[in-house]
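>>> below: sequence and its predicted model.
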Amino acid sequence: MKKKVLRTLLCITMAAALTAGCGAKPDQKAADSEKKEAGEAKSNVEADPVDKKKVYVSPDWVQSVIDGNQEESSDYVILECGWGEEADNPGYLEGHIKDAYHMNTDYVESEEYWNIRTPEEIEKLMADYGITKDTTVICYGTDGTNSADDRVAFTLLWAGVENVKCLDGGLESWTKAGYGLDKGSNKPKATDKGFGTTVPAHPEYIISIDDVKEKLENDSNFKLVSIRSKAEFLGETSGYGYIDKAGEPKGAIWGRDTDDGSYIKEDGTTVGVDVLEGYLKEAGASLDQEVAFYCGTGWRATVPFLISYENGYTNTKLYDGGWFQWQMDDILPVQVGDPADSACEYTTVGNLSADKAKK
């Protein structure tokens, strides 16, 4: 009898323990689910501080800023970057990082060459988004290979924002890390404090087409690096539906393409400077030289620039006009094919066929 009573008491005790250890009650689980969807699944996250020049940062670091645990927490703006207006990006309304504003890349570049807009336009844009030179701006794209955030981040650095970050791996890395998303629209709050410095504070980050021409002709230490697909580099396609001619500026070397995964690790984060140095070495160049990255219209080329920037290199630039601007001038020299191959053709833009637009 005593054994039966003891067994009964033991069963009751074990059942109570299991109930307590099985997790939250259904209503608590629902609350936790709602908090995760609202970007509150994890709170009071702490992460090691990062250097001001460090560009690519982890989801934990971003959340620690939101939670008030970083020096940057006192003045920051988060931007979800993509082409088109907010209405053209329904994914933003369905789920974005807490407090993030949508940033249309059209706001930072003009249609003529898809170059960065005038200093006056960029300064006004900064004011409209409540950004000064001292504001920490965290950019992210909707996936790990989206260079829209890199394009915006580069523009901010060029303008003079001193602390610019990119969420490494984009929104996908954020959700993989277990952080939730907010729904709806956030509207930026403008500031009238003034930007705090002359825009651009770093005009040296961009090299003009005229300077590229001059350096290709006269400066053996200068390297113009194409961040485009191999097919684009060889002149097989322009890579763009609105660019009819294919080829590269005469003297350009190939630095691989961001769109083919060359600049992304298996985990979706950005490669290190060692990988970039390896690509340059393959092409007979190095980061010890003066290097200008370019692509078709300036997006992809910002990735290697930012990698070199965060690693302390000051001799890298962006040729913002890219192939799009180069192929507009019939007299400019062009190479079609691999310069290391004797079959490479050298001609001028005016002699190129106009049937190489991306189909």
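Structure received.
>>> please make it C-alpha for all contacts and neighbour counts, starting now.
Will do.
>>> show me what the longest strand seen in the chain is packed up against.
In the chain, taking DSSP state E as the definition, the longest strand is strand 76-82. Contacts defined by 3 or more C-alpha pairs under 8 Å, 6 or more residues apart in numbering; DSSP states H and E place strand 76-82 against strand 101-104, strand 136-140, helix 148-159.
>>> helix or strand right after that strand?
Note on strand 76-82: by DSSP states H and E, the next helix or strand toward the C-terminus is helix 90-94.
>>> for that following helix, buried residues please.
92-93 (16 or more other C-alpha atoms under 10 Å).
>>> swap in stretch 164-179?
164-174, 179.
>>> going by distance to Lys36, which of the residues you listed wins?
Tyr179 (6.6 Å; C-alpha to C-alpha).
>>> quick revisit: okay, the angle between the longest strand of the chain and strand 136-140?
Angle of strand 76-82 versus strand 136-140, following axes from the mean of the first three to the mean of the last three C-alpha atoms, to 10 degrees, is 30 degrees.
>>> where do the helices of the stretch 101-250 of the chain begin and end?
For the stretch 101-250 of the chain, applying DSSP state H, counting those that start in this stretch gives helices covering 119-128, 148-159, 170-176, 209-218, 230-233.
>>> who wins for proximity to Lys35 among the ones you listed?
Nearest of these (C-alpha to C-alpha): helix 170-176, 13.5 Å.
>>> which residues sit against the closest one?
Contacts with helix 170-176, where a contact means C-alpha atoms under 8 Å, 6 or more residues apart in numbering, come from 59, 96, 140-146, 180, 268.
>>> ok, and here's another one to check against it:
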Amino acid sequence: MTTDSASATVNQVSPLLVSARELIDDVASLPTPVILDVRWQLGDPLGREHYYSGHIPGAQYLDLTDALAGQRSQREGRHPLPPRDEFQEDMRRLGINNDSRVVIYDDVGNTSAARAWWMLRWAGKTDVHLLDGGLKAWIAEGEDLAVGPGNPVEYGDFTFELDHMRTVNAETAAGWPDQGVLLDVRAPERYAGRMEPMDSRAGHIPGAINLPTGTFLDAKGRFLPPEQIRTMFAEVGVTDGADAVVYCGSGIHATHALAAMEIAGLEAGRLYPGSWSQWSADRTRPIALGENPR
């Protein structure tokens, strides 16, 4: 499949998304895309076992905590960005080349797969996409699954290019509500501080507005139509030209919201990688409780 024909199979809703039917056509052509399985959920460490039990044929398992995050620490948070050379090496082991087309999926509405999408884009790769609806969409097309550890792949030549997606640190996030929109995309109960299952303190960064990232999905785990997502962002002040900073619990699900921005035709905002796990661990940082930003 040439570059022109590859681009022709991109989902017409958004170039970021690929439908299951489009992926089926893709894997029947040459060169086939690199397919990454990024199954991960809070409280479920068995992503690799789930992959062994059934995955899209040809997909490689990508361990989120090993390859898409650095060492957990109180100072940096639960899932800091990994060292760039280590990330490059991990992507090469998965067979990713500089000219590879990459399609990524999970089984939770792309809320985990988006981390891999964002990081590959951060590293300068543009031909990278999310399977809309994830593994469930593939199964719904009647396609078979492969089992076991998957087949070995050739070592790739993927090269990290610096910082093609923007990030902010805690200090910048603290002052962002005075100059732009700071979005907290966690569940409402965590934002309000009614519960906190993972981190040391409950609540949210003062001035942050809550827009849970799960609201961008329909009942089948597919992204809502772009215009509907665009309206949701506009209601919290994120419109064309608005420079939003997005955070979540540890910088994973925030990337899903950034993908939703791009699907809606908005410029993707900035990621606060440390997110609430970093902020809440610093006792000098203020917190806000309840449903209001401040």
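Received, thanks. Every value quoted in this text rests on a predicted model; they were computed, and no experiment measured them.
>>> TM-score for these two?
The TM-score (TM-score structural alignment, normalised by the length of the second structure) is 0.85; 280 aligned residues with a C-alpha RMSD of 2.8 Å.
>>> about what we covered before: closest one to Glu86 of the first structure out of the buried residues of stretch 164-179 of the first structure, please.
Taking these together and measuring to Glu86 of the first structure by C-alpha to C-alpha, the closest member is Leu171, at 16.4 Å.
>>> ok so, going back, can you put the helices of the stretch 101-250 of the first structure in CSV and add distance to Gln325 of the first structure?
Putting the helices of the stretch 101-250 of the first structure into CSV (distance: least, C-alpha to C-alpha, whole Å) gives the following:
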stretch, distance to Gln325 of the first structure
helix 119-128, 20
helix 148-159, 17
helix 170-176, 29
helix 209-218, 8
helix 230-233, 15
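>>> out of those, nearest to Ala17 of the first structure?
So among the helices of the stretch 101-250 of the first structure, helix 170-176 is nearest, using C-alpha to C-alpha, at 31.9 Å.
>>> tell me who's in contact with the residue minimising distance to the centre of the first structure.
For the first structure, the residue nearest the mean C-alpha position is Asp150 (2.5 Å; C-alpha atoms, centre = their mean). Neighbouring residues of Asp150 of the first structure by C-alpha under 8 Å, 6+ apart: 139, 166, 299, 302-303, 306.
>>> pipe these into JSON lines and attach distance to Pro188 of the first structure per row.
Shown next, in JSON lines, are the contacts of Asp150 of the first structure (distance: C-alpha to C-alpha, whole Å):
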{"residue": "Cys139", "distance to Pro188 of the first structure": "14"}
{"residue": "Cys166", "distance to Pro188 of the first structure": "19"}
{"residue": "Trp299", "distance to Pro188 of the first structure": "24"}
{"residue": "Thr302", "distance to Pro188 of the first structure": "25"}
{"residue": "Val303", "distance to Pro188 of the first structure": "26"}
{"residue": "Leu306", "distance to Pro188 of the first structure": "25"}
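>>> give me the number of residues near the equivalent of Leu157 of the first structure over in the second structure?
Using TM-score structural alignment, the partner of Leu157 of the first structure in the second structure is Arg121. Neighbourhood size, Arg121 of the second structure [other C-alpha atoms under 10 Å]: 20.
>>> go on, Thr19 of the first structure?
Residues lying near Thr19 of the first structure (other C-alpha under 10 Å) number 12.
>>> tell me the contacts of it?
So Thr19 of the first structure contacts nothing (C-alpha under 8 Å, 6+ apart).
>>> name the element it belongs to?
helix 2-21.
>>> now that helix: buried residues?
By neighbour count on 16+ other C-alpha under 10 Å, the buried set for helix 2-21 of the first structure is empty.
>>> quick one: the next helix or strand after it aligns where in the second structure?
With elements assigned by DSSP H and E, the helix or strand that comes after helix 2-21 of the first structure is helix 26-37. Matched against the second structure by TM-score structural alignment, helix 26-37 of the first structure finds no partner residues.
>>> what's whichever helix or strand comes after helix 26-37 of the first structure packed up against?
Counting by DSSP H and E, the next helix or strand C-terminal to helix 26-37 of the first structure is strand 56-57. Here strand 56-57 of the first structure touches strand 163-167, going by 3+ C-alpha pairs under 8 Å, 6+ apart.
>>> what's the angle from the strand it packs on to helix 148-159?
Orientation check (the same axes, to 10 degrees): strand 163-167 of the first structure against helix 148-159 gives 170 degrees.
>>> comparing strand 163-167 of the first structure with the second structure, how large is the average distance?
Compared with the second structure after the fit, strand 163-167 of the first structure shows a mean deviation of 1.0 Å (mean C-alpha distance after the TM-score superposition for the first structure).
>>> one step back: the longest strand of the first structure aligns to what range in the second structure?
The aligned range for strand 76-82 of the first structure is 33-39, by TM-score structural alignment.
>>> now do stretch 225-237 of the first structure
Per the alignment by TM-score structural alignment, stretch 225-237 of the first structure matches residues 183-195 in the second structure.
>>> residues contacting that stretch, please?
196, 202-204, 208-213, 244-249, 253-254, 257, 288-292.
>>> make a ChimeraX selection of whichever of these turn out to be buried.
Filtering these down to the buried ones (16+ other C-alpha under 10 Å) takes a single ChimeraX command:
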select :202,203,204,208,209,210,211,212,213,244,245,246,247,248,249,253,254,257,288,289,291
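>>> quick one: closest of the helices and strands packed on strand 76-82 of the first structure to Asp67 of the first structure.
So among those, strand 136-140 is nearest, using C-alpha to C-alpha, at 14.3 Å.
>>> could you list the residues in contact with the closest one?
So strand 136-140 of the first structure is contacted by 62, 72, 75-81, 131, 148-150, 152-153, 161-168, 170-171 (C-alpha under 8 Å, 6+ apart).
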